[in-house]
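Student: no FASTA, just this:
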């Protein structure tokens, strides 16, 4: 009886602690292990940026990556990634890749979580978790784009194993729990009109802030300028703004996310890796 070949798996961890020192946010603690690195590009002015790097060159089934970000009181930080993350094909017997990030945003602090796109390949297997714990007057801005197959390369995702979860806790209140669970024939599911009408690029944007609802009108005005490549909508309640969009191409969704973020970031510009 043959046994499956055991493949080498990547394991990594990262941690970043920033705090306010005078008028500037500075690094107070840094951890990087295994396949994970954190780069801090030099920026003369503005909010500091942390660039997460996976030196293994992509995510395969069985990989494990864990991270922790802490923004101390009054600090501001933007977190992004060096490149679009790729989630590769898995064998049926492989355990899913596990990717977990936990962020704490203390009183008066702000965290912008703005990774580049995640590209899911056919038969990939992934479990992701993003957990945000924030003070009542803190600000969290998050943007995630999922690409199911690269249309420019005639790739489709026929089957997938995906559990993608977000949990946001503000003060003592569990404010938001969101799960995307897809197991099985994804392409057939996305073709349904009630799901995505064949669109394979998904954008989700969250703003959690005391004034989040005041941003709904300018965001809806921006969404009203979209062409037929994108379907999008926004809603706001209880100190939270959520935007969802479906697109036929990653380029159209990228243009939309940049437009929305330029509004919500009040002209602070794209993260450094978004401009290359």
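Tutor: Okay, I see it. Remember, it's a predicted structure, so these values are computed and weren't measured experimentally.
Student: could you use CA atoms for every contact and neighbour count after this?
Tutor: Noted.
Student: centre-most residue in this structure?
Tutor: residue 144 (3.5 Å; CA atoms, centre = their mean).
Student: right, and it touches residue 130 too?
Tutor: No - applying CA atoms under 8 Å, one finds residue 144 not in contact with residue 130, separated by 10.8 Å.
Student: what about the closest residue to the residue nearest to the centre of the chain other than its chain neighbours, distance to residue 185?
Tutor: Nearest non-adjacent residue to residue 144, counting by CA to CA, 6 or more residues apart in numbering: residue 204, 5.4 Å away. Distance of residue 204 to residue 185, given as CA to CA, to the nearest Å: 22 Å.
Student: between these two, which has more neighbouring residues?
Tutor: Per other CA atoms under 10 Å, whichever of residue 204 and residue 185 has more neighbours is residue 204, with 17 against 14.
Student: surely the more buried one meets residue 166?
Tutor: No - assessed by CA under 8 Å, residue 204 is found out of contact with residue 166, at 11.1 Å.
Student: quick one: the strands in the stretch 51-200 of the chain?
Tutor: Taking DSSP state E, counting those that start in this stretch as the test, the strands found in the stretch 51-200 of the chain are 64-71, 76-81, 85-87, 97-105, 110-113, 118-120, 125-134, 139-148, 159-170, 173-185.
Student: comparison target, given below:
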């Protein structure tokens, strides 16, 4: 199959088929049979689907602006401004009105070169919110252009955000940068994690080409509580180095900053790892702000998510005084 792009006109050549798509009209010529639905070849259906879901040539410049407010012990999504391909589902309350659950979707199916996505999320005083994603994120191979995503979060006094997205899969050849900055007011709490798979390892793919950068910063009253910058230029050397991936495809971090963690919580988080036959390496430490930092390097998304979920639920019970729960989209 050959793809030719010319402005808004796209031409796909499929053996003896020609498909043209303009901004307003789709015209299909198919020989020798007419385009009756039962007779449409699967390859032609795939081509049509590709054309109908393809993004602008310059990449998506999507955005998401959300504000959560608390009134009478109920947290509401009071402002939502979205621009494709980002979208937020209608809020739901599986654990009562005090905690608002939201699911963010990427309707285009993944990030490609030239995409620039931004999210701005604000929790007003005493708001409680849990945000996850509908599916694993995907960052596709690039021909040289950068794809980036910027997330800015502001959490006011007494508010708590649980930021628990599903994993991000960085395809071999991707050039991707993700920036996350959290501003915490005194008395605010943040729990967040990031799980990144470099290369589609299930099909034997390694991250041998491309570039991945991740910048995470957490601030309070102009002071940095945690600065975490990661950079991985693809290649055999860094993938196999003990200072890099050590031959593993997944790196992950969990961060809690809010009420101080005790030595007992740190030890229990370590035990949640050591008591299981998980694959990979893990570490647990206390941050300078008396928060909690968990690290993972390994090969199993299920293992790291199970461990992180266990630590998260430990923090929920011990510090947030909330019951154990998992987002329904994970089921």
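Tutor: Received the coordinates, thanks. Bear in mind the structure is a predicted one, so any value in this text is a computation, not a measurement.
Student: for the strands of the stretch 51-200 of structure 1, which one sits closest to residue 272 of structure 1?
Tutor: Closest to residue 272 of structure 1 of these is strand 76-81 (CA to CA; 8.6 Å).
Student: what range does that closest one cover in structure 2?
Tutor: Under TM-score structural alignment, strand 76-81 of structure 1 corresponds to residues 128-133 of structure 2.
Student: tell me roughly how far that stretch lies from structure 1 on average.
Tutor: Comparison of stretch 128-133 of structure 2 with structure 1 after fitting gives an average deviation of 0.7 Å (mean CA distance after the TM-score superposition for structure 1).
Student: what sits up against that stretch?
Tutor: Residues from elsewhere that reach stretch 128-133 of structure 2 (CA atoms under 8 Å, 6 or more residues apart in numbering): 68, 70, 75, 98-105, 123, 159-166, 327.
Student: tell me how far it is from the chain's mean position?
Tutor: In terms of CA atoms, centre = their mean, to the nearest Å, the centre of stretch 128-133 of structure 2 is found 12 Å from the chain centre.
Student: how about stretch 104-118 of structure 1: buried residues?
Tutor: In terms of neighbour count (16 or more other CA atoms under 10 Å), stretch 104-118 of structure 1 has its buried residues at 104-118.
Student: closest one of these to residue 6 of structure 1?
Tutor: Minimum distance to residue 6 of structure 1 across the buried residues of stretch 104-118 of structure 1 is 25.7 Å, recorded for residue 118 (CA to CA).
Student: to which residue of structure 2 is that closest one aligned?
Tutor: Counting by TM-score structural alignment, residue 118 of structure 1 lines up with residue 168 in structure 2.
Student: if we ignore the residues flanking it in sequence, what's nearest that match?
Tutor: In space, residue 168 of structure 2 is closest to residue 137, 4.4 Å off (CA to CA, 6+ apart).
Student: how near is the one you found to residue 50 of structure 2?
Tutor: Residue 137 of structure 2 sits 19 Å away from residue 50 of structure 2, going by CA to CA.
Student: so if I had to pick from those two, which one is more boxed in?
Tutor: Neighbours were counted for residue 137 of structure 2 and for residue 50 using other CA under 10 Å; residue 137 has more, 20 against 11.
Student: residues in contact with that one?
Tutor: Applying CA under 8 Å, 6+ apart to residue 137 of structure 2 gives the contacts 106, 109-111, 166-169.
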